[in-house]
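Asker: how does the following fold in three dimensions:
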Amino acid sequence: MKKFESHNMAKLLKVICITCLSASLLAACTNKGGTPAAQPSGGAADKPLELKVMMIQQLAEPPKKDSPFLKKIEEHTNTKLDITWVPGAGTAYDDKVSATIASGNLPDVLLIRKNKETANLNAQMSGVFWDLTPYLKDYPNLSKMSQVAVKNASISGKLYGIPRERVLSRYGMIIRKDWLDSLGLQMPKTMDDLYKTAKAFTENDPDKDGKKNTFGIQEDSTMELLKQLTVYNGGPNGWGVKDGKIIPDFMAPEFKPALDLYKKMVDEKIIAADFPIAKKYDYFNQGKAGMYFSVIDDAATRHLDMMKQNPKVQVDVAQNFDGPQGQHVRGTNGYDSLIAIPKSSVKDEAKLKQILGFLDKMGDEPMLSLINAGVEGTDYKMEGGLAKKVPGSKGSEDWQNFRWGNQNAGVKIEKTPLEQKIDKLFADNNKIGTVDLSASLLSDTNTQKGADLKKAVTDAEVKYVLGELDEKGWEAAVAKWRSAGGDKIIEEFTADFNKNNGK
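Answerer: Modelled structure (predicted):
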């Protein structure tokens, strides 16, 4: 009897072992190509991954430690996050990043802005951060990142952080539609239309108050209109290619007509002469200016108080202007900043893969819905298949800084007609966005001297349009830029461009 029981027990154990082995193999096959952080390790699959994070704080107060956003993020990603929020006003955040890198006492994850500026560029190239390029293909969401963002964020083909994606064809015109209607004007379609409309806003009393107290275009020290006029002409956005060389916009033939038109509008007071010190949005929000040029989603967020105070105010947007070389939209670089992983705190590949798993999960639909729309029941309610904002809700606030993926993904949000128009323009014009070619290129001279050289040219642009510099003075400023290092930058950018494009 005992012999029979022993025999059956041995058979049973054999079946159990085979079953367990089959289950393990099945799980391994199922997880192939999945998120590494989701895979069990050493029997501690349920133990949250503990991460120290440094993140930018853009609001007056940092998110609370008992935030429902934090709880939902930690639950979905199986993490325990220790977040240091650093104010982003002025240079405070960037200074803190530089000091933290210099100290060598880095968190597991941190946000890096301006990753192509000297200090951050050197940190990436000197091995402070992990090169993520070989790993991204193994993650379902990270492997589908925008290729424009990846290319422009990379340095010599290596990506040292996850780029936070941004809309490509984002720039355009924000305009007072009620002023157009008041003067019987149509939406401008060409640069000549822009000039005529802006002149009418300056001279024909569009607000009908009987006073000559308006002007056409709000500008500030960024001279955004000049950049966009150059692109509308078919010229580069920052830097472009001409006759096989990478050149700055101000050396392109399309630039000078744009600069002269800008000067004409300053001379005729269509652009206020104090633009170098004017505060962005102020004149428009005060009802003094009829249009300005920026990212067009500003139209949906920057003027709510003005529209509440005066219900007659109507704000509209446009991107598609006909130029001599067709339609072009000034584009972004496709990303805003990097979420980087330092080598000093993340010493082995196993933890690196776990962190990439966390970041990959932040691209899941539930996380995108959370950050884009907020917490259901608190920030929005579902009505007719749309997420309708709860009046007074604050939304995701600074938690949106954790989003690297699609800003329009996740639950479908109820939007105003203006917001819907903006989204449609973004989608329709994605293929005609003109990108700054230098975003993906390296030049030692530009890293060392580019900012100072560019400032000298910008100063000359301002002096020229204000009448403080004549044609010869402008030409001399460009010649000085070239001899002081500009030609060397052109040479180095061109060499890197040819190398990257297999020439």
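
Asker: from here on, just use CA atoms for contacts and neighbour counts.
Answerer: Fine.

Asker: I'd say Q314 and M307 touch.
Answerer: Yes: with contact defined as C-alpha atoms under 8 Å, Q314 reaches M307; the gap is 7.4 Å.

Asker: quick one: residues contacting R403.
Answerer: 164, 362-363, 368, 371 (C-alpha atoms under 8 Å, 6 or more residues apart in numbering).

Asker: N213 in helix, strand or coil?
Answerer: coil (DSSP: H, G, I helix; E, B strand; the rest coil).

Asker: skipping its backbone neighbours, what lies nearest it in space?
Answerer: Sequence neighbours aside, K288 is the residue nearest to N213 in space, at 6.7 Å (criterion: C-alpha to C-alpha, 6 or more residues apart in numbering).

Asker: returning to that earlier point: which of the contacts of R403 sits closest to K449?
Answerer: R164 (27.2 Å; C-alpha to C-alpha).

Asker: in a strand, that closest one, correct?
Answerer: Yes: counting by three-state DSSP, R164 falls inside a strand.

Asker: tell me how far the residue nearest to it when sequence neighbours are not counted lies from G331.
Answerer: Nearest residue to R164, sequence neighbours excluded (C-alpha to C-alpha, 6+ apart): W404, at 3.9 Å. Computed as C-alpha to C-alpha, to the nearest Å, the W404 to G331 distance reads 18 Å.

Asker: please give the structure of this sequence too, so both can be compared:
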Amino acid sequence: MSTKKVSAILLASTLVLVTACSSNGGTQSTAPAETPAAETPAPEKKGPTSITMLTGVWGQPPVDIEKSAIFNKLEELTNTDLNITVVPVSNYDQNLNLVMAANELPELVHAFNSKAPTLVKAINQGAFYDLSEFDLSQYPNLQQIPELIWNNSKINGKVYGVPSPVGLNAQDFMIRKDWMEKLNLKEPTTLDELKELLIAFREGDPDGNGQKDTFGLVGRGYGLLGAFGVQEPQIEGDMMLLEWMTPGYRDYLVYLNELYAKDVMPKEYFLMKGSDTKDMLTNGIAGAQSAGLHNAGELTVEVQKKDPNASFMPLNPIQGPNGYTGKTQLGYYGMWLIPTSVDKAKVPDILAYLDQTATDEVNNLMNFGIQGVHYDSLEGQKATASDAQIKLKDEEAGQGTIVFVNKYRPYNDVTKNGFAAELEEQLIESIDNHIELSTANPFEILISDTFSSRYNDVFKDLDATIIKVTTGAISLEEWDTFVEQMKANPTVQQMMKEFKAQYDLANPQ
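Answerer: Below is the predicted model of the structure:
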């Protein structure tokens, strides 16, 4: 509160008192004059919090942060004085490792890969604060992040960073709805019905050109894993089996092999890149894939540019022998950490900065700029701007400079795209169904130093062996032998022990 405001309040009180005294029928008061109360000095306004920061940028970096109207506005909104080092995402982890090795960490650090081995090692050595030691309940915007996301971001069962949420989502199958309807099929509710639908997409001429030139499935169909129980932790003594060692993974390979034998998948599916599968889907060559559910909306937008009647729909979770298809996602990407070299008394101020950035105002500022300067209007998360305005925004803010916490929006991957209302509603309903029925991959939140450091050399033949089983190049018995050999490997056993220890930390009895 400023001194000027305090004085105004005191003056108003005095006027009320004088008026009351003066209205006493003109009778003079004989009471002794009161000694005026001493004016309470106003507390000094807290100056900006200075914060040094290391973060990344996805594309073009800001030209000059100090002269940027966008960054100046960010400092104004958060009452901070920011000293930001921006590094391209392409070599960010390398730069972060160098800074940690040199013991030159700034006061606030962004980590894109929060489970990176070198980062986890630094955490284990005490380089970063466990933020659960601080009262996080006083930060209302951070409190909007669901407990599930906080739990998924924990390391060794502790909160070492503020996760940047990306909303709830799941991965599962999406199919060409118009193909399904043309072939008089219904949405599959069993794995057998799913297989029949995918085969029909290959053999039933869904595009109506009289040729067998469409495929039922592109990609590896990872949405099937949950239905076979692969995502349920499987423990043997003091070891946690890797997902591909489980009986359920063997069943998944059998299912995929049956599809491959029916020519449902491209012969060299394992060589295809993400851009290749997208091209096949949007050009009417393939009818299904397993991916993030919001992709059904994005694919629909693209395919309708060529065929207005075409559309993709997400499938609801399909019950299998040991669970449901699909996989729920972590709900965050990257997190902010505060080094223990920072004065502990300053940590709440840095957390306050992060809290203040997790708002529509700051998110929109960094994503779109200042209205009237960098864009004309904003509807949801879609800005109307000229090429010149976009260029100016990219120069001043950079293209995807990470200096804030994403505001939590429950279905952000869906709602940010401006899909048609019916499609958006369908996608949100499907995500809700998956969150209720599908499971997450536990290995996405667990850490094994041995796994991270030795994966490439120990498992150099793993992917090739999986492909050979899928394509029928080797038998299931040969797969079983491979798995048993890997389970007997001392290095692999060490990995499984470390994963089991991590699982126990995350799931205390």
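
Asker: where does the TM-score land?
Answerer: With the length set by TM-score structural alignment, normalised by the length of structure 1, the two chains reach a TM-score of 0.79; 457 aligned residues with a C-alpha RMSD of 3.5 Å.

Asker: more neighbours: which of Q314 and M307 of structure 1?
Answerer: Q314 (17 against 13; other C-alpha atoms under 10 Å).

Asker: quick one: map the more buried one onto structure 2.
Answerer: The equivalent of Q314 of structure 1 in structure 2 is S311 (alignment by TM-score structural alignment).

Asker: L241 of structure 2 versus its match, what's the distance?
Answerer: Counting by C-alpha to C-alpha, the gap from S311 of structure 2 to L241 of structure 2 is 39 Å.

Asker: check L197 of structure 2 too.
Answerer: Where L241 of structure 2 is concerned, L197 of structure 2 sits at a distance of 33 Å (C-alpha to C-alpha).

Asker: contacting residues around D263 of structure 2?
Answerer: With C-alpha under 8 Å, 6+ apart, D263 of structure 2 has these contacts: 202, 215.

Asker: now it, what's its secondary structure?
Answerer: Relying on three-state DSSP, one would call D263 of structure 2 coil.

Asker: tell me which residue of structure 1 lines up with it.
Answerer: When structure 1 is aligned by TM-score structural alignment, the residue opposite D263 of structure 2 is K269.

Asker: can you report how many residues neighbour the closest residue to E444 of structure 2 other than its chain neighbours?
Answerer: Closest residue to E444 of structure 2 apart from its sequence neighbours, by C-alpha to C-alpha, 6+ apart: L330 at 7.9 Å. Here the count is done by other C-alpha under 10 Å, and L330 of structure 2 has 23 residues near it.

Asker: before we move on, what about E258 of structure 2?
Answerer: Neighbours of E258 of structure 2 (other C-alpha under 10 Å): 15.

Asker: in a helix, N83 of structure 2, correct?
Answerer: No: under three-state DSSP, N83 of structure 2 sits outside any helix and is assigned strand.

Asker: that one against T49, yeah?
Answerer: No: using C-alpha under 8 Å, N83 of structure 2 is not in contact with T49, being 10.8 Å away.

Asker: mind listing the shared neighbours of these two?
Answerer: With C-alpha under 8 Å, 6+ apart, N83 of structure 2 and T49 have no common neighbours.

Asker: dump the residue contacts of the match of Q314 of structure 1.
Answerer: 176-178, 299-300, 303-304.

Asker: for these, which ones persist in structure 1?
Answerer: Contacts conserved in structure 1 for those, using both residues aligned by TM-score structural alignment, their matches' C-alpha atoms under 8 Å: 176-178, 304.

Asker: ok, and the most crowded of those?
Answerer: For these, neighbours tallied by other C-alpha under 10 Å; top is R176, 25 neighbours.

Asker: what's the closest non-adjacent residue to that residue?
Answerer: F312 (4.4 Å).

Asker: residues near that neighbour, how many?
Answerer: 26.

Asker: go on, the one 4 residues further on?
Answerer: Residue crowding around N316 of structure 2 was assessed by other C-alpha under 10 Å; the count is 25.
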